[in-house]
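> Have a look at this fold, sequence not included:
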């Protein structure tokens, strides 16, 4: 198996081996409008004559161009939010991108959506794909989260995790936090175009001592914050799934979500005992709910989708795409893999 991916903040490609899987990581441009890695796209396009299956991720990036000229079967996971971007520039770019995608989406043998909400949104804009879609949620490494140790001596913590872009509405959480009394703190994990603006807003609201924008974190550090948080909040305007809320529930946090289709879906399927979906998005209502959830007992966790099951279901989709897969044992004796497929994704 070969994974082609990309990451911002690096200048040279790297190659790593994990058992029978090779991971090639290319530099990505540091732009907020779209995820762009020309070297990743070129590397994927060069495989168009390969007879190996390729799994492409990311409608909202240039990665989808890897579908061009593919002769072998291809599986596509779009992570579709609709015909919108994270900025006004991305909205402009999505106009020609949508027209191109109407043609590109004819090519995959199968399409995987991570939620029913994403499936409905994709079919609404691209009706011809309906009979090729399977719904397989994102997997959660619940065991690793539960093994992590909470950070010591932290005050009651409200946590936000995600890209710091306007559609995530973290500024709304900040304004609501004004009415959450000390010693509670708000910790914001992630990076993006709105980072400086959020820091300035925290200062303007007199919250600089209790709001911490910690940037992007590796998995180990993020898992510790997930185990520390009493409450997790996402007021995002659009999502394809909502992995961070499910991860936070695994860590024991109470969950507060905006009322959007993807959030309603994960609330019903995974988070029933620990979630509030806000039908009132006013600042006062959100502040009152945060105070209420801070006073509630910690969550006992949730039934998160397991990566092993997700991998098995994904390989089932590969098999229906007409490629014969072999599943050898890796160094640990049981890791699922497939030697005859090329997996391509954008890790930004």
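Okay, I see it. Just so you know, these numbers come straight off a predicted model, no measurement behind them.
> hey, let's count contacts and neighbours off CA atoms from now on
Fine.
> in stretch 67-78, what's buried?
Going by neighbour count (16 or more other Cα atoms under 10 Å), the buried part of stretch 67-78 is 67, 70, 72-78.
> Repeat that for stretch 38-50.
Buried, per 16+ other Cα under 10 Å, within stretch 38-50: 38-41, 44-45, 47-48.
> Give me the neighbour count for residue 252.
Neighbourhood size, residue 252 [other Cα atoms under 10 Å]: 25.
> Identify the residue spatially nearest to it, adjacent ones excluded.
Residue nearest to residue 252 in three dimensions, not counting chain neighbours: residue 299, with 4.5 Å by Cα to Cα, 6 or more residues apart in numbering.
> Presented hereafter is structure B, for comparison with structure A:
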């Protein structure tokens, strides 16, 4: 089966990294290629390194309608059995192009949808109307959580056209052998200028307003001066976070790594993961922290909300306020000594293992291709 994944861009965001991970674990008979409408960033490089063919359409913006006929020609020439779209712009153009090219099986994954927000932007009447019009051109919309599925139903998408397949994590990448983990921890702490025996709080995600990393910067000012904060990611809020840290006198305790493709290793350099975002459609970063054996303090994680509390005993919900995070993190800090030993994997990690998730998606592909 030939499958084309169409995605808006391939920078190192959550949806893009999830696509890369899925392609590594889909059944071998499903031969996949990827097309980025724009911005073929670090994930495109990683895909090519894995041997995946990556196309770049060179789209100039949301209203570059001239990209549509080029996309139709590419889909038709590829003779694909199924097209799978990801993210809003790719959903609009990709579903339309697939239908015009004669592809019958068209899937879309909804990665980031709330009642009034899609991919961090407010949902206007026009945005919603275009979304629903494009949805009707597809076969199935995959929701990454029950929360997303509920939003789709509230918008009027028929339940029969919604498939719940959550995001997944490669659990094997996050569980390093003890000697290797210690070496990685020592190397990365030296690289980032962190004391090997110090206490380090971390956050992972794009530096955008919705992630609310300013909460952690302000909490840092209330913590022991030896505490460090590492934020893994890049985005438009970087300068604002740096300014706020300088105003609070903690700029020398804040480390911004920029965009990285070694997140599992970076997590081994942390002591706790903090996730103050209040609007998540899944909460992948929280699951990654748990897979790395870290205690986690978070404000929103639908992936955990959909499981019993005992599925992740080392994760605790915290109000997304600086004082609340400062108190929660202060309670976690060892009173004396320091341990880098990881916590055991909780049941939630196994539940979202990428092997199981990819098998479910592969089964959906096979079912739709037979229709």
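That came through, no problem. Predicted model only: the values in this text are computed from it and were never measured.
> Turn the buried residues of stretch 38-50 of the first structure into JSON lines, columns for distance to residue 245 of the first structure and secondary structure.
Formatted as JSON lines, the buried residues of stretch 38-50 of the first structure follow (distance: Cα to Cα, whole Å; DSSP: H, G, I helix; E, B strand; the rest coil):
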{"residue": "38", "distance to residue 245 of the first structure": "32", "secondary structure": "helix"}
{"residue": "39", "distance to residue 245 of the first structure": "33", "secondary structure": "helix"}
{"residue": "40", "distance to residue 245 of the first structure": "30", "secondary structure": "helix"}
{"residue": "41", "distance to residue 245 of the first structure": "31", "secondary structure": "helix"}
{"residue": "44", "distance to residue 245 of the first structure": "32", "secondary structure": "helix"}
{"residue": "45", "distance to residue 245 of the first structure": "35", "secondary structure": "helix"}
{"residue": "47", "distance to residue 245 of the first structure": "36", "secondary structure": "helix"}
{"residue": "48", "distance to residue 245 of the first structure": "37", "secondary structure": "helix"}
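> rewinding a little: which of the buried residues of stretch 67-78 of the first structure fall in strands?
Judged by DSSP state E, the buried residues of stretch 67-78 of the first structure include 74-77 as members of strands.
> nearest to residue 342 of the first structure, of those residues?
Set against residue 342 of the first structure, the nearest of those by Cα to Cα is residue 74 (9.4 Å).
> need the contact list for the closest one.
53-56, 67, 107-110, 321 (Cα atoms under 8 Å, 6 or more residues apart in numbering).
> what about burial for those residues, which qualify?
Buried among these (16+ other Cα under 10 Å): 53-56, 67, 107-110, 321.
> Which members of those are positioned in strands?
Using DSSP E, these in strands are 53-56, 110.
> Let's have those in TSV, adding distance to residue 289 of the first structure.
Output for those, formatted as TSV (distance: Cα to Cα, whole Å):
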residue	distance to residue 289 of the first structure
53	47
54	45
55	41
56	39
110	41
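> Name the nearest of the residues you listed relative to residue 287 of the first structure.
For those, the nearest to residue 287 of the first structure is residue 56 (40.2 Å; Cα to Cα).
> so what's the equivalent of the closest one over in the second structure up against?
In the second structure, the residue paired with residue 56 of the first structure is residue 85, using TM-score structural alignment. Applying Cα under 8 Å, 6+ apart to residue 85 of the second structure gives the contacts 5-7, 91, 94-95, 106-109.
> at 7 Å what do you get?
5-7, 91, 94, 107-109 (Cα atoms under 7 Å, 6 or more residues apart in numbering).
> okay, the residues you listed in JSON lines with distance to residue 166 of the second structure next?
Below are those laid out as JSON lines (distance: Cα to Cα, whole Å):
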{"residue": "5", "distance to residue 166 of the second structure": "17"}
{"residue": "6", "distance to residue 166 of the second structure": "19"}
{"residue": "7", "distance to residue 166 of the second structure": "18"}
{"residue": "91", "distance to residue 166 of the second structure": "18"}
{"residue": "94", "distance to residue 166 of the second structure": "22"}
{"residue": "107", "distance to residue 166 of the second structure": "15"}
{"residue": "108", "distance to residue 166 of the second structure": "13"}
{"residue": "109", "distance to residue 166 of the second structure": "10"}
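> Go through those residues and say which is closest to residue 275 of the second structure.
For those, the nearest to residue 275 of the second structure is residue 109 (23.5 Å; Cα to Cα).
> so the closest one touches residue 141, yeah?
Yes. Contact status for residue 109 of the second structure versus residue 141: in contact at 5.7 Å, counting by Cα atoms under 7 Å.
> What span of the second structure is stretch 203-214 of the first structure aligned with?
Under TM-score structural alignment, the match for stretch 203-214 of the first structure is residues 246-257.
> before we move on, what about stretch 96-105 of the first structure?
Using TM-score structural alignment, stretch 96-105 of the first structure pairs with 126-135 in the second structure.
> The matching stretch vs the first structure, average distance?
Superposing on the first structure and averaging over aligned pairs (mean Cα distance after the TM-score superposition for the first structure), stretch 126-135 of the second structure comes out at 1.3 Å.
> residue contacts, residue 205 of the second structure?
232-233.
> re the thing from before, so the alignment partner in the second structure of the residue nearest to residue 252 of the first structure: helix, strand or coil?
Taking TM-score structural alignment, residue 299 of the first structure has residue 343 as its aligned residue in the second structure. Per DSSP: H, G, I helix; E, B strand; the rest coil, the secondary structure class of residue 343 of the second structure is coil.
> right, and residue 343 of the second structure touches residue 290 too?
No. Contact criterion Cα under 7 Å: residue 343 of the second structure and residue 290 do not qualify, at 8.2 Å.
> any chance of the buried ones among the contacts of residue 74 of the first structure in CSV, plus distance to residue 183 of the first structure?
Output for those, formatted as CSV (distance: Cα to Cα, whole Å):
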residue, distance to residue 183 of the first structure
53, 53
54, 50
55, 47
56, 45
67, 51
107, 54
108, 52
109, 54
110, 50
321, 55
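> Out of the residues you listed, the closest to residue 96 of the first structure would be?
Using Cα to Cα, these come closest to residue 96 of the first structure at residue 67, 16.2 Å.
> Distance of the closest one relative to residue 158 of the first structure?
41 Å (Cα to Cα, to the nearest Å).
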